[in-house]
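1. this one's sequence-less:
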């Protein structure tokens, strides 16, 4: 009987939420119905009709938070004109469907996601914006309901597919696989949103600490907060290592700090109600915003190196923008006496919109950055004549960069957005235009970037005749440094071959590949202690020359345990002529 009563209660709550939010529920029904038609009848429709139906489903899914917002506004402001709000919502949805969502490419999908984020954040603000207490308790309540909804939805879905599977096997019905997908759509598209709506409190309801989920409280206070404290210590130890050794792994630092900062913000947000009654919480809220700021600066520095080397992309733009937002929020938490998290959430909703619309959007700035990077590569390698691309032999590293830019515009935008390319250019024409074929280079975790510290370090010149501050970039196949009229030092980046030439005769030759591989492996495992003598072992000698190399900067890609590709090499080279 208890189970039946509980099921009745759930059913009544679903009916009440449908009555309370009729248009939002209708939007969920329509979206699910359209998607089910597409899934179960995809062979009956042309690709164009399927595309139109999916676009319509995305538009109606966007209607869900808008109509939900309107209902919450009417609860808080009963005197407001409903017809005007409904007209504005329908007008926006029409404009969005006809003009904003143009295709299923990066720009349209990103805007769809950003609009959803912004609209759902506004849903969370309506009942508590502006001056109303216990906003965090209200969000914690909705957050708990959200996770309960996920659990219920998964259970219902598993139940439905179990029933279908049993019927299929016992009665040999040969049910179509689309029915299983439809089961998920019914659970996630109809039950989940309506069940979640039932958990949204009425405007007049107030919250206190007794309403806070005990599970959420234990999870944050006694599991996540201690883990974050340990993680903070690890990041600071690495931060200290960077300062002392100047060894820098740019590709991973930004990601670690970014997600750590986002999680820290969420924890500070949710534990604020316990600040007065729990000393541990109060200290955490006071200290954590201060701890995060230097780490965010480190993240910005790491990100700036990546942008300087490879240009701005949408992902780097979003990380940089959200990083600035978190940085400002932490400053707000540090210096504001009356902190209002409603302002913080509202600012994030605004940033979500600004990030994808206008000349300051990620798309506009990333396109400009990659075009500028493309032009720089062309000019550095003398591939431009009268603003037209010409074919010339260029280093492998330059080919790789050009290929990566072509890939970026192909995947993210279109080749028409890339300057200097011939009209209607296609990837199959790469060899005809550039002199080499298009090749996709997949990113991996084998890239390395190491700076080795020498500040304040004194080198013994001993009997060396020359000291050369030597540098070679990835855009150069080889470089030559003139020491005297008849003496020069040459290095080939692709072959790792170092030669000292006197009077047009090679008097010294050395292949650095094996030593550079060993150095990369040492740097990967190095500590400050290891660095003391790290560069003192690279001494080469023959009957005519003695040479010592002290590496300062090393970057490249580890192809395998026995092969690597250099992007940049910087070193001191000491030369003694016998």
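-> Cool, the structure landed. Keep in mind that what you see is a predicted model, and the values were worked out from it rather than measured.

2. all contacts plus neighbour counts: C-alpha atoms, from now on.
-> Fine.

3. in a strand, residue 574, correct?
-> Yes - applying DSSP: H, G, I helix; E, B strand; the rest coil, one finds residue 574 inside a strand.

4. gap between it and residue 523?
-> Using C-alpha to C-alpha, to the nearest Å, residue 574 is found at 22 Å from residue 523.

5. then residue 72?
-> 58 Å.

6. would you agree residue 546 falls within a strand?
-> Yes - counting by three-state DSSP, residue 546 is found in a strand.

7. which non-adjacent residue is nearest residue 350?
-> The shortest distance from residue 350 to any non-neighbouring residue, by C-alpha to C-alpha, 6 or more residues apart in numbering, is to residue 118 (6.9 Å).

8. to clarify, my last question referred to residue 539.
-> residue 548 (4.3 Å).

9. now swap in residue 136 and tell me
-> residue 270 (6.0 Å).

10. surely that neighbour is in contact with residue 140?
-> Yes - taking contacts as C-alpha atoms under 8 Å, residue 270 lies within contact range of residue 140: 6.7 Å.

11. thinking again about what came up before, who has more neighbours, residue 72 and residue 523?
-> residue 72 (23 against 20; other C-alpha atoms under 10 Å).

12. in contact with that one, which residues?
-> Contacts for residue 72 (C-alpha atoms under 8 Å, 6 or more residues apart in numbering) come out as 123, 126-127, 203.

13. equivalent analysis for residue 134, please.
-> Residue 134 neighbours (C-alpha under 8 Å, 6+ apart): 207-208, 273.

14. ok, those residues vs residue 432, which is closest?
-> Residue 432 has its nearest neighbour among these in residue 273, at 65.6 Å by C-alpha to C-alpha.

15. check the gap between the closest one and residue 110 for me.
-> Applying C-alpha to C-alpha, the value for residue 273 to residue 110 is 34 Å.

16. and for residue 443?
-> Residue 443 sits 22 Å away from residue 110, going by C-alpha to C-alpha.

17. which of the two has more residues huddled nearby?
-> Using other C-alpha under 10 Å, the more surrounded residue of residue 443 and residue 110 is residue 110, with 17 against 8.

18. what count of nearby residues applies to the residue lying closest to the more buried one once chain neighbours are set aside?
-> Leaving aside its chain neighbours, residue 110 sits nearest to residue 356 (7.0 Å; criterion: C-alpha to C-alpha, 6+ apart). A count of neighbours around residue 356, defined by other C-alpha under 10 Å, yields 23.

19. A further structure is provided below for comparison with the first:
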């Protein structure tokens, strides 16, 4: 039966892949074991080991195709495997020095793994009769098939486990992540590798002619573009890209004199556009129809000016924001896309491997000091912060002097730089920042103002709460009470509580005016001692962005009023501000502390 033969072929392919990539198999098996341990522990205890084994797996399958393409001796293969083991151990020694995995380590590793994947596709066809386009198509189809079958297998096993759990006996919930671990960490990569054929290499000189012909036929078959994919690329993706390109060109022409240079939201859109154009170009390189030929002739030339405009826009924005690793990658990829578009406009389709080599070089540049994304972004952000502080006389003798009177632009620059340096774990390396500096807690005390908040859209609601376990200073106050403020309260001069001190009685009143609530403390003769207008709360928090910041510190939440008769402190527990065009509906829950002098 055909399905039995296909199943047998797949199993044979898997066993062949294990024999072909033994070190990769060992690394993936180790990664699955480490991941299983973390699943059972319900903590990410061994993440560094997991990352190390994944790096080893990628290195080992790249070095295997290097061996197949350029070498034939078994001793050379052993040497290359030893080199992989050394590089993997070196990677672990580097990341083990960090207390924990940082965003920098994760991004560097992700970029390195991406470069290794491109190398895995490109190396087997270096100076070969087989084009990079065929190798890329094989890898693309293999990746899709491995993910599809892995997803089906995982879904099927999950359904079976769920049925057993509901109908027969209870299954531990970790069974599902363990299943995902085996399927996606172990099976999926090995199935992907089993679909990658052995390309012609140095061993061809000793290979029989019949075997060589059979090998090339297998590669041609594996690189065949299915009719479904051809239709998808030629008659759906290419027309959609053409329409989107037309929209981009019209937008650039209309806004080139102004908005385009300030619209940073276009950056991810244009990066995605450039990736799509290059990817579709490579996939369409083996398709011979009018749509594909037209796309290959025109779109690389259109890509270059569009990307150049975006590079210029991104560079101009650096003056205000400084370099971050994301902006670095946007600009670097823009340069790559412009160079790739230029090359694709003139070189033959068979030489597309050049852009793969370029991509590997660009990726290496972005992670290898001293011109990598993180060294440059760290230096840029520290210099930006230092420049703004010195401009406002806030940095003297390597110490920061708080200053609340600086411009909103400078507050924004300081806030962005400080939070970026904190996020990337660079703040502790700055000698003029306190050793125990934590941006979330120490920002106001260090700089003299609260973090800059981008104005929100007029109708965006604000929901803020006092951070949990925030200490509140109650020293010196006679009493406190919790109060709700609602704009639809109708009562006037409502008594909240009565306070007695030194034989005298005082009343804390809530006066509900038309537009706001006023807290008033009055004596026995109805003489007002002190008052507080609750609109101050809503005015302060009106422009806060709840999506960026959902909690407020005790300092931000505290409002104080004092005169020679009394002192009142209002500490906001939570505040809600609903905005509907020109109307505003507010409510808040607060603590009110009272001291009578």
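-> Arrived safely, thanks for sending. Since this is a predicted model, take the numbers as computed values, not measurements.

20. thinking again about what came up before, doesn't residue 468 make contact with the residue nearest to residue 539 of the first structure?
-> No - Residue 548 of the first structure is beyond contact range of residue 468, at 10.6 Å (criterion: C-alpha under 8 Å).

21. who's more crowded, those two?
-> It is residue 548, of residue 548 of the first structure and residue 468, that has more neighbours when counted by other C-alpha under 10 Å, with 19 against 14.

22. and the more buried one, what is it in contact with?
-> 538-540, 573-575.

23. same deal with residue 439 of the second structure?
-> Contacts were defined as C-alpha under 8 Å, 6+ apart; by that measure residue 439 of the second structure touches 418-419, 422.

24. swap in residue 53 of the second structure?
-> Residue 53 of the second structure neighbours (C-alpha under 8 Å, 6+ apart): 27-28, 30-31, 88.

25. between those residues, which is closest to residue 371 of the second structure?
-> The closest of those, once distances to residue 371 of the second structure are taken by C-alpha to C-alpha, is residue 88, at 23.3 Å.

26. grab the nearest non-local neighbour of the closest one.
-> By the measure of C-alpha to C-alpha, 6+ apart, the closest residue to residue 88 of the second structure outside its immediate chain neighbours is residue 56, 5.2 Å from it.

27. surely the one you found and residue 24 touch.
-> Yes - applying C-alpha under 8 Å, one finds residue 56 of the second structure in contact with residue 24, separated by 7.2 Å.

28. top of the contacts of residue 134 of the first structure by neighbour count?
-> Most neighbours among the contacts of residue 134 of the first structure, by other C-alpha under 10 Å: residue 273, with 19 neighbours.

29. map that residue onto the second structure.
-> Under the alignment (TM-score structural alignment), residue 273 of the first structure pairs with residue 286 of the second structure.

30. I figured that match was touching residue 132, is that so?
-> No - if you go by C-alpha under 8 Å, residue 286 of the second structure and residue 132 don't touch, sitting 10.4 Å apart.

31. so which helix or strand takes in residue 200 of the second structure?
-> Using DSSP states H and E, residue 200 of the second structure falls within no helix or strand.

32. what comes up buried for the helix or strand hosting the residue nearest to residue 350 of the first structure?
-> When elements are assigned from DSSP H and E, residue 118 of the first structure belongs to helix 106-125. Residues of helix 106-125 of the first structure classed as buried by neighbour count (16 or more other C-alpha atoms under 10 Å): 107, 110-112, 114-125.

33. what sits against the equivalent of residue 62 of the second structure over in the first structure?
-> Aligned counterpart of residue 62 of the second structure in the first structure: residue 69 (TM-score structural alignment). By C-alpha under 8 Å, 6+ apart, the residues touching residue 69 of the first structure are 122-123, 126.

34. could I get those residues as JSON lines with distance to residue 492 of the first structure?
-> Below are the contacts of residue 69 of the first structure laid out as JSON lines (distance: C-alpha to C-alpha, whole Å):
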{"residue": "122", "distance to residue 492 of the first structure": "58"}
{"residue": "123", "distance to residue 492 of the first structure": "61"}
{"residue": "126", "distance to residue 492 of the first structure": "64"}
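
35. which of the residues you listed lies closest to residue 41 of the first structure?
-> Of all the contacts of residue 69 of the first structure, residue 123 has the smallest distance to residue 41 of the first structure: 34.5 Å, by C-alpha to C-alpha.

36. state the distance from residue 23 of the second structure to residue 197 of the second structure.
-> Here the distance between residue 23 of the second structure and residue 197 of the second structure works out to 18 Å (C-alpha to C-alpha).

37. with residue 21 of the second structure instead?
-> 12 Å.

38. equivalent analysis for residue 429 of the second structure, please.
-> Residue 429 of the second structure is 49 Å from residue 197 of the second structure, by C-alpha to C-alpha.

39. cool, residue 271 of the second structure as well?
-> Distance, residue 271 of the second structure to residue 197 of the second structure, using C-alpha to C-alpha: 32 Å.

40. can you check residue 232 of the second structure too?
-> 25 Å.

41. out of these two, which sits in the more crowded spot?
-> Neighbour comparison, residue 232 of the second structure and residue 197: the larger count goes to residue 197, with 19 against 12 (by other C-alpha under 10 Å).

42. which one in the first structure is aligned with that one?
-> Aligned by TM-score structural alignment, residue 197 of the second structure pairs with residue 201 of the first structure.
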